[in-house]
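Chemist: Structure for this input, please:
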Amino acid sequence: MSKKNNPVERLLHEKPYILLDGALATELERNGSNLDDPLWSARVLVEEPEQIHRVHADYFKIGADCAITSSYQASIDGFKSRGIETDEALELIQQTVHLAQQARQETGGKARHALIAGSIGPYGAYLSDGSEYVGHYGVDDARLEAFHRPRLEALIAAGADLLAFETIPSLQEAKVLFRLLEEFPEQSAWLAFSLRDATHISEGTTLVECLEALGEHPQLAAIGANCFPASIATAFITGLKQLTDVPIIVYPNSGEHYDPVSKTWSGETACTAFEDIAPEWYAAGARLIGGCCRTTPEQIERIQQNVTII
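Modeler: Purely as a prediction, here's the structure:
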């Protein structure tokens, strides 16, 4: 795939950085949706799709350059556990793209060349046991391929501008995803790992090893991390920048601590610090910047205001 087919590269020719959206699921909760379900935000996709459209529109209205679809935890296996058959499950996954596209069109985002990134969450998110923050699934490549392939096919068929491989905890899963992506040579994806610390992904593999394995992949649109503490973002970006010229993506959490077993948040948010240190991320080399869990449209807007000062 040439760079002309990489939507990240194209948009970065127009502006110094790409402003991502913020939390979807926790924003849905803030708006009154119930996500107490193994399907997480995919439950709202089934029962209240208009709420997902509303959140996407809120982010586009404040100037987000990219919406990430609500398909993070949407899978054929997950929907089947709720009695939803394969054909309907695929339609629901495609609907995540259509909802974001509609919001983009209605808010003027398309005129700004805003992107729709089709979210592919890790296998551990389907397990719903917190293993997306550990990565030790105990399954082989064939199982991961069978799980992920229909998700990729559905999101691409629906017209996602690129894919977002996000919260990926293991190099094994990342390699499987890019091997599947090669079946769609005109499509690109960003790769956002979950982190153990500023130099290791969740399973313990070093960033150096990850870049050696995937850093030169022609379909890699951007590389970085999401769903991690904002306090280590600058150190992470600084180290990663020394290893690659691929655009760096970061979208950390608000600052609270998440317990994947109890599925609860604790501690205080770091919203003020989050928006204040975002310019550091740009200065360190990040070119796709946004927020993950517990971040809001208001906060993303303030990040945009602060980073624009540079």
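Chemist: only C-alpha atoms for contact and neighbour calcs from this point on.
Modeler: Fine.
Chemist: For the stretch 201-310 of the chain, which segments count as strands?
Modeler: Listed in chain order, the strands found in the stretch 201-310 of the chain under DSSP state E, counting those that start in this stretch are 220-226, 248-251, 257-259, 264-266, 286-289.
Chemist: Would you tell me which one of these is buried the most?
Modeler: strand 248-251 (a mean of 28; mean count of other Cα atoms under 10 Å).
Chemist: What are the buried residues along the top helix by length along the chain?
Modeler: If you go by DSSP state H, the chain has its longest helix at helix 86-106. For helix 86-106, burial by neighbour count (16 or more other Cα atoms under 10 Å) applies to 89-90, 92-101, 103-104.
Chemist: Between the strands of the stretch 201-310 of the chain, which one is closest to Glu48.
Modeler: For Glu48, the closest of the strands of the stretch 201-310 of the chain is strand 264-266, at 22.6 Å, according to Cα to Cα.
Chemist: who's in contact with the closest one?
Modeler: Glu256, His257, Tyr258, Asp259 (Cα atoms under 8 Å, 6 or more residues apart in numbering).
Chemist: between the buried residues of helix 86-106, which is nearest Leu12?
Modeler: Distances from Leu12 to these, taken by Cα to Cα, are shortest for Arg104, at 18.8 Å.
Chemist: The closest one and Pro122: what is the separation?
Modeler: Distance, Arg104 to Pro122, by Cα to Cα, to the nearest Å: 26 Å.
Chemist: ok, of the buried residues of helix 86-106, which one's closest to Asp58?
Modeler: Looking across these and measuring by Cα to Cα, the closest to Asp58 is Ala103, at 8.6 Å.
Chemist: returning to that earlier point: adding distance to Ile84, write the strands of the stretch 201-310 of the chain out as CSV.
Modeler: Below are the strands of the stretch 201-310 of the chain laid out as CSV (distance: least, Cα to Cα, whole Å):
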stretch, distance to Ile84
strand 220-226, 30
strand 248-251, 32
strand 257-259, 29
strand 264-266, 27
strand 286-289, 35
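Chemist: please give me the structure for this one as well, since I'd like to look at both together:
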Amino acid sequence: MNKSLNNILSNKNIMIVDGSMSTVLENLGADLNNELWTAKVLAEQPELVKKVHVNYFKAGADCGITCSYQASIPGLIKNGYSQAEAEELIERSVKIFLEARDEWWEEEGKSLGRSYPICLASVGPYGAYLADGSEYTGDYDINDEGLYDFHRRRMEILYKAGADILMIETQPSLSEALIEADIAEELGADYAISFSCADGRHTSKGELISECARALSKNHQHLCMLGVNCTKPEYVTSLIAELKKGTDLPIVVYPNSGDVYDPTTKTWSASKDEKDFGTYAYEYMKAGASAVGGCCTTVQSHIEKVVKARDKFIDNGMPVAMHN
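Modeler: Model prediction:
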């Protein structure tokens, strides 16, 4: 297991993941109505990205996910950046996180006795580049060689920039995840894989997540976490149980707030679920999750609730999974 991750899990029992980048950027006044989404803010208003990271540390996050989900080389080039500029922006996503982490650590984190936050470098699926909703289906018109070429250079840049773990997230299918896993293994990079899911048992592509976990847990020595994100919160407890059927690795979960996304209109509608996000987080911990946070439409207040859920979980003496 990654040494930094193991330290947090050993000391804190549950690692707190941060929340949405996009929603908080919009709350800070950023305009995300474009193909590059958060990557445009990374290019034009990097100080806002840095502020988001710091705010999540203040909320209690033990780790954070870089602003690189939508920052692909083809996507940036398509929108007018050169190859060199695209690569610099991807590298910038990690550098901004590291700067935010070190400044917060020196200002308050160290004196508060907090964990030194882990940098999780976001690696989004090919469908995120297409920006057509296919990131939630995995139905692409591209072969495995094309997927390899799409992901390889970006993952190399993120790793060499100083990320602790490559966070291969919002994966709709096992096939794409396996290609990215192979790249991470070639790089010798520690990595985690998180799937988007359609229900309590299946990925967005329709595969059993227990089988995905079983397949990935074999012959992938640098894989340090498996999990789900960008998924309805009511599905996650079941998905944790399914993941545990196929892996002994730590399980990371960071669902959406509960609001419902329409990929056609690219808009969110309010959830009708009355269960509090902190209540969900507590249930995930009881179910065996080792890392919990939030994805789309979650903000600092959601992460504060996750922190309180962890405190309650530990205070109640709940059993904690052992980590190798």
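Chemist: what's the average per-residue distance for the longest helix of structure 1 once overlaid on structure 2?
Modeler: With mean Cα distance after the TM-score superposition for structure 1, helix 86-106 of structure 1 departs from structure 2 by a mean of 0.8 Å once superposed.
Chemist: helices or strands up against that helix?
Modeler: Contacts defined by 3 or more Cα pairs under 8 Å, 6 or more residues apart in numbering; DSSP states H and E place helix 86-106 of structure 1 against helix 41-47, helix 49-61, helix 76-80, strand 115-120, helix 141-157.
Chemist: counterpart of the shortest one in structure 2, which residues?
Modeler: Alignment of helix 76-80 of structure 1 against structure 2: residues 73-77, by TM-score structural alignment.
Chemist: buried ones in the matching stretch?
Modeler: Within stretch 73-77 of structure 2, the residues that count as buried by 16+ other Cα under 10 Å are Ile73, Gly75, Leu76.
Chemist: Reformat those as a markdown table; add distance to Val49 of structure 2.
Modeler: A markdown table is the format used below for these (distance: Cα to Cα, whole Å):
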| residue | distance to Val49 of structure 2 |
| --- | --- |
| Ile73 | 19 |
| Gly75 | 19 |
| Leu76 | 18 |
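Chemist: Tell me the one of those residues nearest Glu47 of structure 2?
Modeler: Leu76 (19.4 Å).
Chemist: Look up the closest residue to the closest one, ignoring the ones flanking it.
Modeler: Ala86 (5.7 Å; Cα to Cα, 6 or more residues apart in numbering).
Chemist: Determine which residue lies closest to the centroid of structure 1.
Modeler: Closest residue to the average C-alpha location of structure 1: Glu166 at 4.3 Å, with Cα atoms, centre = their mean.
Chemist: Could you find the counterpart of it in structure 2?
Modeler: By TM-score structural alignment, Glu166 of structure 1 lines up with Glu169.
Chemist: what do you get for Gln51 of structure 1?
Modeler: In structure 2, Gln51 of structure 1 lines up with Leu48, judged by TM-score structural alignment.
Chemist: dump the residue contacts of that match.
Modeler: Leu25, Leu28, Val41.
Chemist: For Ala131 of structure 2, state which of those is nearest.
Modeler: The nearest member of these to Ala131 of structure 2, counting by Cα to Cα, is Val41 at 16.5 Å.
Chemist: From what I see, the closest one and Ala30 are in contact.
Modeler: Yes. Val41 of structure 2 is within contact range of Ala30, at 7.0 Å (criterion: Cα atoms under 8 Å).
Chemist: thinking again about what came up before, my guess is the match of Glu166 of structure 1 meets Gly124, correct?
Modeler: Yes. Counting by Cα under 8 Å, Gly124 is a contact partner of Glu169 of structure 2 at 5.6 Å.
Chemist: Just give the closest residue to the match of Glu166 of structure 1, not the sequence neighbours.
Modeler: Ser194 (4.6 Å).
Chemist: That neighbour looks like it's in a helix, true?
Modeler: No. Counting by DSSP: H, G, I helix; E, B strand; the rest coil, one finds Ser194 of structure 2 to be strand, located in no helix.
Chemist: For Ala284 of structure 1, see how far away whichever residue in structure 1 pairs up with Thr237 of structure 2 is.
Modeler: By TM-score structural alignment, Thr237 of structure 2 lines up with Thr234 in structure 1. Thr234 of structure 1 sits at a distance of 7 Å from Ala284 of structure 1 (criterion: Cα to Cα).
Chemist: And for Ile18 of structure 1?
Modeler: From Ile18 of structure 1 across to Ala284 of structure 1, the span is 15 Å (Cα to Cα).
Chemist: Which one's more surrounded, these two?
Modeler: Legend: neighbour count by other Cα atoms under 10 Å for Ile18 of structure 1 and Ala284, higher for Ile18 (22 against 19).
Chemist: Aligned to that one, what sits in structure 2?
Modeler: So, by TM-score structural alignment, Ile18 of structure 1 is matched to Met15.
Chemist: show me the contacts for that match.
Modeler: Met15 of structure 2 makes contact with Ile8, Leu9, Ala61, Asp62, Cys63, Ser290, Ala291, Val292, according to Cα under 8 Å, 6+ apart.
Chemist: now Asp132 of structure 2, what's its secondary structure?
Modeler: Put simply, Asp132 of structure 2 is coil when judged by three-state DSSP.
Chemist: which ones are touching the corresponding residue of structure 1 for Lys205 of structure 2?
Modeler: In structure 1, the residue paired with Lys205 of structure 2 is Glu203, using TM-score structural alignment. Glu203 of structure 1 sits next to Tyr133, Val134, Gly135, His136, Pro169, Ser170, Arg196 when contact means Cα under 8 Å, 6+ apart.
Chemist: Can you tell me which of those residues are buried?
Modeler: Of these, these count as buried by 16+ other Cα under 10 Å: Tyr133, Val134, Gly135, Pro169, Ser170, Arg196.
Chemist: didn't the first one look like it was pressed against Glu166?
Modeler: It stands for Tyr133 of structure 1. No. Tyr133 of structure 1 lies out of contact with Glu166 (Cα under 8 Å); the separation is 11.5 Å.
Chemist: any residues in contact with both of these two?
Modeler: Common contact partners of Tyr133 of structure 1 and Glu166 (Cα under 8 Å, 6+ apart): Ser194.
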